[in-house]
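Chemist: got a structure for you, letters missing:
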């Protein structure tokens, strides 16, 4: 930990790195004492890299516990790797701490990273840490590997493919509202579940490693189900028929969203789900289900892809319904 003196006093930059981040470094990071990391990918594998940033007040609340902020930062990137069929190996981290961030918050943040490193089997390879006058901002680059030529992109889907999604949709968006003080009548256990889904995504990393064996296209659901489906369809030059009744919703979500308009608004455009939306040829259905069961991941077939390059949402009676454009955008 510290090297003498007041345990709560802010150390200098290099002592801070030694205290917080050196214990997280893998051999590729050279003890965080060099100018760069050195990594030799395995023969027959391609590197897959993903980068995301999260900002205080924009992607997480100032009241969120620091360990959950760290886990969210790491997991939103691991979600991207999972959607490419990649195995995580390491990450680069940049921290722009607000001037008000205390040392104990930083330490708890590092502890959260350490817990998830163990859970997902990867390590810190390097980065940067600075102080800023505005809110805290973190940026993380995740590095993974996938067998050469087997990365799953957004652009490989074909008409007739089934459309699948992992996990459940809408919990995180509702959890944010609950964390902000809405839904005051929510039962404590339901409140805890929903806020946890907002603070700590659950990307299906183990299942993602299997994607290249069956998926024709994939991406993670981060901006909202309909927005991300639009991205997949545009890249693959296909359309989609989405069966609303097949979209997986958790029991807690259904219990807490009594208004139909409210419920589907959160499902279509709430975002922050960090599940995998993927296409697969119809003959792969059994394989998809078997691999999901082996990975202990819920999968749901929610529609199919079409030649007509539009997205049509079908209600419970199979009738098309008008849905306003939905999804998160920074601009």
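Modeler: Thanks, I have it. What you are looking at is a predicted structure, and each value in this text was computed from that prediction instead of being measured. Residues are numbered from 1 along each chain as shown.
Chemist: From here on, just use CA atoms for contacts and neighbour counts.
Modeler: OK.
Chemist: So what touches the helix or strand containing residue 230?
Modeler: Element membership for residue 230 (DSSP states H and E) is helix 225-236. For helix 225-236, contacts defined as CA atoms under 8 Å, 6 or more residues apart in numbering pick out 154-158, 169, 217-222, 239-240, 267-271, 277, 309, 311, 325-328.
Chemist: which of those are buried?
Modeler: 154-158, 169, 217-222, 239-240, 267-271, 277, 309, 311, 326-327 (16 or more other CA atoms under 10 Å).
Chemist: What about these, which are in helices?
Modeler: If you go by DSSP state H, these have 267, 268, 269 in helices.
Chemist: show me where the chain has helices.
Modeler: With DSSP H as the criterion, the chain has helices at 13-20, 66-83, 103-120, 171-179, 188-199, 205-208, 225-236, 251-256, 260-269, 285-294.
Chemist: Minimum distance to residue 90: which of the ones you listed has it?
Modeler: Minimum separation from residue 90 across the helices of the chain (CA to CA) falls at helix 103-120, 8.9 Å.
Chemist: Next, the angle from that closest one to helix 13-20.
Modeler: 50 degrees (axes from the mean of the first three to the mean of the last three CA atoms, to 10 degrees).
Chemist: before we move on, the earlier item: in CSV, list the ones in helices among the buried ones among the contacts of helix 225-236 along with distance to residue 23.
Modeler: As requested, these are exported to CSV (distance: CA to CA, whole Å):
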residue, distance to residue 23
267, 40
268, 41
269, 39
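Chemist: What about residue 36, how many residues nearby?
Modeler: 14 (other CA atoms under 10 Å).
Chemist: Apologies, that question was intended for residue 93.
Modeler: Neighbours of residue 93 under the rule other CA under 10 Å: 20.
Chemist: which residues are in contact with stretch 121-138?
Modeler: Stretch 121-138 is contacted from outside by 13, 17, 21, 24-30, 32, 36-37, 53-57, 73, 88-99, 117, using CA under 8 Å, 6+ apart.
Chemist: one more structure, for comparison:
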């Protein structure tokens, strides 16, 4: 099916439903014109999803549209930012209007939920790749950074971890598939950004990050930026029944694509976190504590400890 780039852009512009009053000029010009409210800071993040790397080549366009927006909103959530606008770079093997319509349906459902407007971008020809830049708003001085954790802070994660990793292992044949594959695959292909939690943590968390590459790596980023370490108690890790049955905690802390929030708090805020868990109807689990000594130790019930675990790496060092 042939179509000009202009037709594709028009199709994208028509298919989005969210419209914001703070967009002076959106799709259709060389640049978008946006109004940043007084007293707010602009949080900006960009993620690229590549076919065969971040999603299966035969994945439905609706799921791809959802995921590319969800993973970017997850970055905003980690900093306590409220989503506002996005720009998108879309590379397609061919100008398939049916595929694009499905992609925009998945994108628009999530965009409408959080009031996100697509305000510009670019289309080009090539291997299927989607890059999205998300823009969010956070009150000046209230953004949650990776660098604020201190020794003695408690470490929390939201919901459960490892489900996406087990789903991927099943789909790749590394773990025998079970009846729970469909549920686990939903966690892999349709992650839910924790926007409400991130905003609620602005005055609670000392540091936060979203779990895209696995707890071992992502908590490591907090440790590095905060110049401290952590001790994680493996029996406290929030694992679903499927993960606990089919794998062990190592996969759960090294597999990516959870897109849950990992955050640290001063112990005095523990009761507030319990309240937030109830208010948001979201499991929030204390899994360990920050310490002065660098590195992360994963301590089991029997007192044994493991360190040096790593999550997903796009560019692992070669052994040769």
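Modeler: That came through, no problem. What you are looking at is a predicted structure, and each value in this text was computed from that prediction instead of being measured.
Chemist: before we move on, the earlier item: residue 107 of structure 1: which of the ones in helices among the buried ones among the contacts of helix 225-236 of structure 1 is nearest?
Modeler: Among these, and counting by CA to CA, the member closest to residue 107 of structure 1 is residue 269, at 34.3 Å.
Chemist: correct me, but the closest one touches residue 326?
Modeler: Yes. Between residue 269 of structure 1 and residue 326 there is a contact at 4.5 Å, judged by CA atoms under 8 Å.
Chemist: Between these two, which contacts overlap?
Modeler: Contacts common to residue 269 of structure 1 and residue 326, judged by CA under 8 Å, 6+ apart, are 224, 226, 227.
Chemist: Including neighbour count and distance to residue 305 of structure 1, could these go into JSON lines?
Modeler: As requested, these are arranged in JSON lines below (neighbours: other CA atoms under 10 Å; distance: CA to CA, whole Å):
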{"residue": "224", "neighbour count": "27", "distance to residue 305 of structure 1": "18"}
{"residue": "226", "neighbour count": "23", "distance to residue 305 of structure 1": "14"}
{"residue": "227", "neighbour count": "21", "distance to residue 305 of structure 1": "15"}
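Chemist: Please pull up the equivalent of residue 164 of structure 2 in structure 1.
Modeler: Correspondence of residue 164 of structure 2 to structure 1, assessed by TM-score structural alignment: residue 172.
Chemist: May I have the residues that are in contact with the closest residue to that match other than its chain neighbours?
Modeler: Ranked by CA to CA, 6 or more residues apart in numbering and with sequence neighbours excluded, the top spatial neighbour of residue 172 of structure 1 is residue 198, at 4.0 Å. Applying CA under 8 Å, 6+ apart, one finds that residue 198 of structure 1 lies in contact with 171, 172, 173, 174, 175, 176, 272.
Chemist: now swap in residue 69 of structure 2 and tell me
Modeler: Residue 69 of structure 2 neighbours (CA under 8 Å, 6+ apart): 107, 110, 111, 132.
Chemist: can you count the residues close to the second one?
Modeler: Here the count is done by other CA under 10 Å, and residue 110 of structure 2 has 20 residues near it.
Chemist: so how far is residue 117 of structure 2 from it?
Modeler: Separation of residue 110 of structure 2 from residue 117 of structure 2 (CA to CA, to the nearest Å): 11 Å.
Chemist: Find the nearest non-adjacent residue to the equivalent of residue 252 of structure 1 over in structure 2, please.
Modeler: Alignment note: residue 252 of structure 1 maps to residue 242 in structure 2; criterion TM-score structural alignment. Nearest residue to residue 242 of structure 2, sequence neighbours excluded (CA to CA, 6+ apart): residue 180, at 7.1 Å.
Chemist: before we move on, what about residue 149 of structure 1?
Modeler: Distance criterion CA to CA, 6+ apart; nearest residue to residue 149 of structure 1, sequence neighbours excluded, is residue 46 at 7.3 Å.
Chemist: and the nearest residue to residue 166 of structure 1 once chain neighbours are set aside, what is it in contact with?
Modeler: Nearest-residue entry for residue 166 of structure 1: residue 299, 4.4 Å, with adjacent residues in sequence omitted and distances by CA to CA, 6+ apart. For residue 299 of structure 1, the contact set (CA under 8 Å, 6+ apart) comprises 164, 165, 166, 167, 289, 292.
Chemist: Repeat that for residue 110 of structure 1.
Modeler: Applying CA under 8 Å, 6+ apart, we find residue 110 of structure 1 in contact with 20, 21, 67, 70.
Chemist: Where in structure 2 does stretch 106-121 of structure 1 fall?
Modeler: So stretch 106-121 of structure 1 sits over residues 100-115 in structure 2, by TM-score structural alignment.
Chemist: May I see the buried residues of the matching stretch?
Modeler: Here stretch 100-115 of structure 2 shows 100-111, 114-115 as buried, counting by 16+ other CA under 10 Å.
Chemist: Aligned against structure 2, show me the partner of residue 158 of structure 1.
Modeler: So residue 158 of structure 1 corresponds to residue 150, using TM-score structural alignment.
Chemist: any idea how far that match lies from residue 157 of structure 2?
Modeler: 17 Å.
Chemist: cool, and residue 43 of structure 2?
Modeler: 22 Å.
Chemist: So for these two, which sits in the more crowded spot?
Modeler: With neighbours defined as other CA under 10 Å, residue 43 of structure 2 and residue 157 compare such that residue 157 has more, 24 against 19.
Chemist: How about that one, nearest residue that isn't a chain neighbour?
Modeler: Nearest non-adjacent residue to residue 157 of structure 2 (CA to CA, 6+ apart): residue 262, at 4.4 Å.
Chemist: Now for the one you found: which residues touch it?
Modeler: Counted by CA under 8 Å, 6+ apart, residue 262 of structure 2 has contacts 155, 156, 157, 158, 208, 209, 210, 211, 215, 219.
Chemist: Switch these over to a markdown table; also include distance to residue 194 of structure 2.
Modeler: Listed next are the contacts of residue 262 of structure 2 as a markdown table, based on distance: CA to CA, whole Å:
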| residue | distance to residue 194 of structure 2 |
| --- | --- |
| 155 | 17 |
| 156 | 14 |
| 157 | 11 |
| 158 | 8 |
| 208 | 12 |
| 209 | 11 |
| 210 | 9 |
| 211 | 11 |
| 215 | 16 |
| 219 | 17 |
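Chemist: Tell me the counterpart of residue 93 of structure 1 in structure 2.
Modeler: Checking TM-score structural alignment: residue 93 of structure 1 goes with residue 88.
Chemist: Alright, calling it a day.
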